[in-house]
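In: Give the three-dimensional model of this entry:
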Amino acid sequence: MTEVDLQKEIRKIIVQELIPDMKIFETNTFKGFLQDIPLDLGYGDETEIVDKNVPCCIVKINAGEINGASKPETVTVEIIIVIKDESEDMSGYQTLMVVINRIRDYFTANVGIQNKYRMKYPIKWGINDNTIAPYFVGNLITQWDIERMPFHDIARFL
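Out: Here you go, the predicted structure:
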């Protein structure tokens, strides 16, 4: 049970469980990335690169904290959501809020993941104030307690 395992579980829940039944996106178009959107080594037009990766979520490990040798590690995970909405009324923020609410409500109802990770309150969320239409960006910030891996187990990952 590592920070990266937690990150992968959160992405899996969002992409495979929470988003597929939402009618606001075409089937199988919502992508999930770990830490950042992948580089496009074709160096195409920036808009093309963004468009082929949106709508998406980016699950980022932001920080960790250990407050004692026998205590679990607290890991901060940020979930960034990016959508594209070209409607003239600039209503993309509403779609963004639907996604934020779906994720927030899931983690409020299911405070843990597979009996391995326990979420801590508060859940923080926000919407980017900068106008970058037709793209709308929001995020959720969560904190999780995870049991730390014994030092001798780390060798198997090296």
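In: C-alpha from now on. contacts and neighbour counts both.
Out: Noted.
In: Do a quick rundown of the strands in the chain.
Out: Listed in chain order, the strands found in the chain under DSSP state E are 31-34, 56-66, 73-84, 112-113, 117-127, 135-146.
In: okay, those strands in a markdown table with distance to Tyr106 and mean neighbour count next?
Out: What follows is the strands of the chain, written out as a markdown table (distance: least, Cα to Cα, whole Å; neighbours: other Cα atoms under 10 Å):
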| stretch | distance to Tyr106 | mean neighbour count |
| --- | --- | --- |
| strand 31-34 | 17 | 21 |
| strand 56-66 | 15 | 18 |
| strand 73-84 | 13 | 22 |
| strand 112-113 | 10 | 15 |
| strand 117-127 | 11 | 15 |
| strand 135-146 | 12 | 21 |
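In: Now the second one, please; I'll put the structures next to each other:
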Amino acid sequence: MVPILLQKHLVDEVLPKIFEGTKFLNTDNEKVNINFYKQYLPKKKKDIDIFPFVNVILLDGEEQSKDTANTAHILFMVGVYDEDENNQGYQDSIIILNKIYQHLREKELFDSKYVIDYPVKWMTNDDVTYPYFYSALETNWEVAKVLQTNENLYS
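Out: Here you go, the predicted structure:
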């Protein structure tokens, strides 16, 4: 399943490059690098702070025919922490989404196998979750087909 390789590429290569040197607050109110996760956030532990984060989630995929590219539907879930009582932490989450979106649109082709496609949709969490703020970017991708079996593909 090639979409899992797209997810890995986004988390290991693309996102760290986009946010190199960019810091946001963690729950100790320290400026730290963004954490990047695949599919699920780590289990809660007292000594691990997951905020701020971008979680890259494989939602679904499809193959319409043998002659067309496979598609993958990927969600970028952003979480930030902000204790400011003005309740404006959502702005940091949107800034993160915008940086991701701008990079995806500027580059479009990733790892010579993945093409960002339309539609792209963003959303914020309208529940009150202060001091935690969440937003998401839904993306669609064309994914190259694997035409032969390769046992080493996923290692």
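In: The top helix by length along the first structure maps to which residues in the second structure?
Out: Across the first structure, the longest stretch assigned as helix under DSSP state H is helix 92-109. Aligned by TM-score structural alignment, helix 92-109 of the first structure corresponds to residues 89-106 of the second structure.
In: Can you mark which positions in the matching stretch are buried?
Out: Gly89, Tyr90, Asp92, Ser93, Ile94, Ile96, Leu97, Ile100, Tyr101, Leu104 (16 or more other Cα atoms under 10 Å).
In: circling back to that earlier point, export the strands of the first structure as JSON lines, with columns for distance to Ile19 of the first structure.
Out: JSON lines is the format used below for the strands of the first structure (distance: least, Cα to Cα, whole Å):
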{"stretch": "strand 31-34", "distance to Ile19 of the first structure": "10"}
{"stretch": "strand 56-66", "distance to Ile19 of the first structure": "10"}
{"stretch": "strand 73-84", "distance to Ile19 of the first structure": "12"}
{"stretch": "strand 112-113", "distance to Ile19 of the first structure": "17"}
{"stretch": "strand 117-127", "distance to Ile19 of the first structure": "18"}
{"stretch": "strand 135-146", "distance to Ile19 of the first structure": "15"}
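In: hang on, the earlier thing: dump the buried residues of stretch 89-106 of the second structure to CSV, plus distance to Gly61 of the second structure.
Out: Shown next, in CSV, are those (distance: Cα to Cα, whole Å):
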residue, distance to Gly61 of the second structure
Gly89, 32
Tyr90, 29
Asp92, 30
Ser93, 26
Ile94, 26
Ile96, 25
Leu97, 22
Ile100, 21
Tyr101, 20
Leu104, 19
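In: Among those, which one lies nearest to Glu151 of the second structure?
Out: Leu104 (29.9 Å; Cα to Cα).
In: Thr2 of the first structure and Trp144 of the first structure, how far apart?
Out: Here Thr2 of the first structure is placed at a distance of 11 Å from Trp144 of the first structure (Cα to Cα, to the nearest Å).
In: Equivalent analysis for Ile81 of the first structure, please.
Out: 19 Å.
In: ok, now Ile66 of the first structure?
Out: Here the distance between Ile66 of the first structure and Trp144 of the first structure works out to 12 Å (Cα to Cα).
In: Which residues are in contact with each of the two?
Out: Among the neighbours of Ile66 of the first structure, those also in contact with Trp144 (Cα atoms under 8 Å, 6 or more residues apart in numbering) are Glu73, Thr74.
In: how about the nearest residue to the equivalent of Val4 of the first structure over in the second structure, chain neighbours excluded?
Out: Pairing criterion TM-score structural alignment: the partner of Val4 of the first structure within the second structure is identified as Ile4. Computed as Cα to Cα, 6 or more residues apart in numbering, the closest residue to Ile4 of the second structure that is not its neighbour in sequence is Leu58, at 7.6 Å.
In: contacting residues around the residue opposite the one you found in the first structure once aligned?
Out: The equivalent of Leu58 of the second structure in the first structure is Ile61 (alignment by TM-score structural alignment). Each residue near Ile61 of the first structure by Cα under 8 Å, 6+ apart is listed here: Glu3, Val4, Gln7, Gln35, Val75, Thr76, Val77, Glu78.
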